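*Asks:* need coordinates for the below:
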Amino acid sequence: MTTTVTVLLALCVVVGLLGIVVPVLPGLLLVWGAVLVWAVVTQTWWLAVLVTVLYAAGLALQYVLPGRRLRTGGVPTRSLVAGVLVAVVGFFVIPVVGAVGGFVLGVFVSELQRLGSTGSAWPSTVHALKAVGLSMLIELSTGLLISASWAAGLVWA
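*Replies:* Below is the predicted model of the structure:
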């Protein structure tokens, strides 16, 4: 594999990691895909298997752990759906930053409508934000583990 292709794949990994923090791109998918391409082209099969297992585990944990937290916190799916819908609108109204504000607003308004008071709606909103933060942390950790595995593969190959 040429140095140019390796550098381009490294750029894809960096852009993917940034895409995890700033939700514009499918970050983890981009990181996994770039490393998988390198592993397949260089026939580093152990790395291809390892990063695929890490990717699958990261995806599973990304949905299981925050979902469990939300259930124990009593935040209904309806509020999360409202948050995501308003986040999508917010993303297009105020790029990137609007998604975060839209999510908070959507969850808060849904919880306010469900619970009837600001004092009751705000703790649920904070709980939902913590769950989203946990999901992002899991995704970033998985991306960093995949990147570190690739670094090991670069040294090994």
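*Asks:* contacts and neighbour counts: CA atoms only from here.
*Replies:* Will do.
*Asks:* quick one: Thr142 from Leu9, how far?
*Replies:* 17 Å (CA to CA, to the nearest Å).
*Asks:* which of these two has more neighbours?
*Replies:* Applying other CA atoms under 10 Å to Thr142 and Leu9 shows that Thr142 carries more neighbours, namely 25 against 20.
*Asks:* mind telling me what element the closest residue to the more buried one other than its chain neighbours is part of?
*Replies:* Distances taken as CA to CA, 6 or more residues apart in numbering put Gly58 closest to Thr142, at 5.5 Å, once the chain neighbours are dropped. Gly58 belongs to helix 45-73 when assigned by DSSP states H and E.
*Asks:* second chain to compare with the first, below:
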Amino acid sequence: MSLGGIVLVALAIAVGLAGIILPILPGVLLVIGAIAVWAVVVGTTTSWVVFGIAAVLIGISTIIKYTWPVRRMREAQVRTSVLVIGGIAGIVGFFVIPVIGLFIGFVAGVFAAEYATRPNLTSAWASTVHAVKGVALSVGVELAGAVLASGVWVIGVFLTQ
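*Replies:* So this is what the prediction gives:
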């Protein structure tokens, strides 16, 4: 692959990593998609092994992303319906206040939903904190998997040159 092609793949990976932190773009799909395009164009055994390792890393991080934070939130008695309301409020917040409105809307939505069912400020705020920690953990796990996959790709680029 030419240097320009490698730079385009690297840019797609960088946009994917940014998309994990700011969930506007399908971050993990961009990362694995860019690595897949690189593997197809390079077409060597090494490139396909690199793609396979990257796919396994992203697959493992995706499984962990959906199991670990959910278990912690269940232990803290944060209901799924509260997270859904927080997600909807986050989407609305994103359009009201671009970018940071997503976070503000999520927190406000979770707090409002918790307070509506448990009219106690302390317990509603405690549930909100658990929900925010769970979402942060989920994003962190997803980002770690994508960064590891990206690192494997960088090694693969050096091995195939």
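*Asks:* now do the contacts for the residue nearest to Thr142 of the first structure.
*Replies:* Contact partners of Gly58 of the first structure, counting by CA atoms under 8 Å, 6 or more residues apart in numbering, are 138-139, 142.
*Asks:* let me have those in JSON lines, adding secondary structure and distance to Arg68 of the first structure as columns.
*Replies:* Below are the contacts of Gly58 of the first structure laid out as JSON lines (DSSP: H, G, I helix; E, B strand; the rest coil; distance: CA to CA, whole Å):
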{"residue": "Ile138", "secondary structure": "helix", "distance to Arg68 of the first structure": "14"}
{"residue": "Glu139", "secondary structure": "helix", "distance to Arg68 of the first structure": "16"}
{"residue": "Thr142", "secondary structure": "helix", "distance to Arg68 of the first structure": "19"}
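*Asks:* out of those, which is nearest to Ala151 of the first structure?
*Replies:* Thr142 (14.2 Å; CA to CA).
*Asks:* is that closest one in contact with Tyr55, as I believe?
*Replies:* Yes. Thr142 of the first structure is in contact with Tyr55 according to CA atoms under 8 Å; the separation is 6.8 Å.
*Asks:* overlap of the contact sets of these two?
*Replies:* With CA under 8 Å, 6+ apart, Thr142 of the first structure and Tyr55 have common neighbours Leu28.
*Asks:* residue boundaries of the helices in the first structure?
*Replies:* Listed in chain order, the helices of the first structure (DSSP state H) span 3-21, 27-41, 45-73, 77-93, 97-115, 118-156.
*Asks:* counterpart of the residue nearest to Thr142 of the first structure over in the second structure?
*Replies:* In the second structure, the residue paired with Gly58 of the first structure is Ser61, using TM-score structural alignment.
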